[in-house]
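**Q** Take a look and give me a structure for this.
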Amino acid sequence: MKTFPTGLKAKGEMVIRCHLLAVTLDLPARAMVMNMKQFNGKFGCCYCEDEGVNPANRPMLRYYPYTATSVPRLNEGMINDARKAATTGEPVKGIKGACPVVVLKYVDLPKTFVIDWMHSVLLGVVKTLLSMWCDASYKKESFYVGDKMALVNSRLQRIQVPDYIVRQQRNIDDHKHWKGNYCY
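**A** This is a model prediction of the structure:
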């Protein structure tokens, strides 16, 4: 990767400098670019150094619950682990080797690679909340709105979206089939 530490000269004396502020990728792409194990592998979280929990009945699932002993990943630690992994040929705390963006100035790996908004928030948290609000198995809970679906649907259909948004809002009855762009 070629870098220009003093900037690029353009049109005579003008110097252009830029910095990479954030990178957002889906989880498999993030693992590939960061050269580390995927989210479902041991030490696959790019924000902490926890091994993760793998339930016996779900072998492809791994999650990383916060505990008082959770250790956050730090840039220097990730760079050192990458050096060790490159030397030994074995992953160190999930890091398989060097990440190509570390050559850029001001990059802090855990801070630069931000949470994937669409998959983590919209298709994760928002769809979970929608399911809980609408699913009849929660009808005894105070947050349940499944008995007010007609009202919710009529209000959703009255929303006037800007013309640059191509998709029109769908009924909440169909929330299980919503794509990420219906959830914001």
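
**Q** rest of the way, CA atoms for contacts and neighbours
**A** OK.

**Q** Report whether the expected contact of Asn75 with Leu109 is present.
**A** Yes. In this structure, Asn75 is within contact of Leu109 by C-alpha atoms under 8 Å, at 5.5 Å.

**Q** neighbour count winner among these two?
**A** Using other C-alpha atoms under 10 Å as the criterion, Asn75 and Leu109 rank with Leu109 on top: 22 against 16.

**Q** if I read this right, the more buried one contacts Val102, doesn't it?
**A** Yes. Leu109 is in contact with Val102 according to C-alpha under 8 Å; the separation is 7.5 Å.

**Q** Can you pull up the most central residue in this protein?
**A** In the chain, the centroid-proximal residue (C-alpha atoms, centre = their mean) is Asp116; its distance is 2.5 Å.

**Q** Okay, that residue and Ala22: tell me how far apart.
**A** Separation of Asp116 from Ala22 (C-alpha to C-alpha, to the nearest Å): 11 Å.

**Q** Now do the nearest residue to Val126 once chain neighbours are set aside: how many residues are near it, please.
**A** Leaving out its chain neighbours, the residue that sits closest to Val126 by C-alpha to C-alpha, 6 or more residues apart in numbering is Cys183, at 6.6 Å. Burial of Cys183 is recorded as 16 neighbouring residues (other C-alpha under 10 Å).

**Q** structure for this one too, so we can compare:
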Amino acid sequence: ELEQIGIKWRDSENVEHTSKVHSLLCSSDSIARPLLRNTKQFNGKYGCDFCLHYGGGPYTWETPEPPLRTEKDHFRHAMLATPAQAVMGVKEPSPLMELESFNMITGFVPEYQHSVCLGVTKQITSLWLDSKHHNEDWYLGLEISDIDQGLMSINPPLEVTKISEREKILESF
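**A** Below you'll find the predicted structure:
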């Protein structure tokens, strides 16, 4: 209802407004995400949230690359699935599928633990900046001075009492 009808409220001047609520993103860890999506866990068959890798163990590089998941296919898989028989890793429909503005594939974002703590950000940054990739479309090494300038312009909040030398941030990658 919040997405369709909205909620009525009055501002400080007693003017009535109606605000609708749209859920666009969901951040959850890799254990909670399949529970929210009603899908197999990351280490199960077709457990990748973003592609149709067969999975079931370590994710090795496949050639050709497995196709990316689409919301349309996810809905189809959910409708075909039963609690006893998952389809392409989807066990059954999720209540989140009822949210019109929420995309069941792109609405879930990588979370802090895997993006930062387990080194994914460092790995991607290394790929973008390592000169051995200079012929790739995604190579950003030629933009390093702009990146440095952007990092140097960041003013951390006063609560941050210790600041590493920002000039050396990229060296750690």
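
**Q** got the contact list for stretch 22-42 of structure 1?
**A** Applying C-alpha atoms under 8 Å, 6 or more residues apart in numbering, the contact partners of stretch 22-42 of structure 1 are 43-45, 51-52, 60-63, 91, 93-100, 111-116, 119.

**Q** can we see that at 6 Å?
**A** Stretch 22-42 of structure 1 is contacted from outside by 44-45, 51, 61-62, 94-97, 99, 112-114, 116, using C-alpha atoms under 6 Å, 6 or more residues apart in numbering.

**Q** Which of those residues are buried, as a ChimeraX select command?
**A** Selecting only the buried entries of these in ChimeraX, with 16 or more other C-alpha atoms under 10 Å as the criterion:
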select :44,45,51,62,94,95,96,97,99,112,113,114
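
**Q** which among the contacts of stretch 22-42 of structure 1 gets closest to Lys11 of structure 1?
**A** Thr112 (30.9 Å; C-alpha to C-alpha).

**Q** what's near enough to touch that closest one?
**A** 22-23.

**Q** mind checking what it lines up with in structure 2?
**A** Residue correspondence to structure 2 (TM-score structural alignment): Thr112 of structure 1 is matched to Gly107.

**Q** Could you check how far that match is from Gly119 of structure 2?
**A** From Gly107 of structure 2 to Gly119 of structure 2 the distance is 22 Å (C-alpha to C-alpha).

**Q** Excluding chain neighbours, give the residue nearest to the equivalent of Gln85 of structure 2 over in structure 1 in space.
**A** With the correspondence set by TM-score structural alignment, Gln85 of structure 2 lines up against Glu90 in structure 1. In this structure, Glu90 of structure 1 finds its nearest non-sequential neighbour in Lys96, 6.6 Å apart by C-alpha to C-alpha, 6+ apart.

**Q** and the one you found, what does it touch?
**A** Lys96 of structure 1 neighbours (C-alpha under 6 Å, 6+ apart): 35-36, 85.

**Q** can you put those residues in TSV and add distance to Ala29 of structure 1?
**A** Formatted as TSV, the contacts of Lys96 of structure 1 follow (distance: C-alpha to C-alpha, whole Å):
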residue	distance to Ala29 of structure 1
Asn35	10
Met36	10
Ala85	20
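
**Q** and of the residues you listed, the nearest to Thr69 of structure 1?
**A** Distances from Thr69 of structure 1 to these, taken by C-alpha to C-alpha, are shortest for Met36, at 22.0 Å.

**Q** Quick check: the residue mapped onto that closest one from structure 2 vs Met104 of structure 2, distance?
**A** In structure 2, the residue matched to Met36 of structure 1 (TM-score structural alignment) is Thr39. The gap separating Thr39 of structure 2 from Met104 of structure 2 is 11 Å, by C-alpha to C-alpha.
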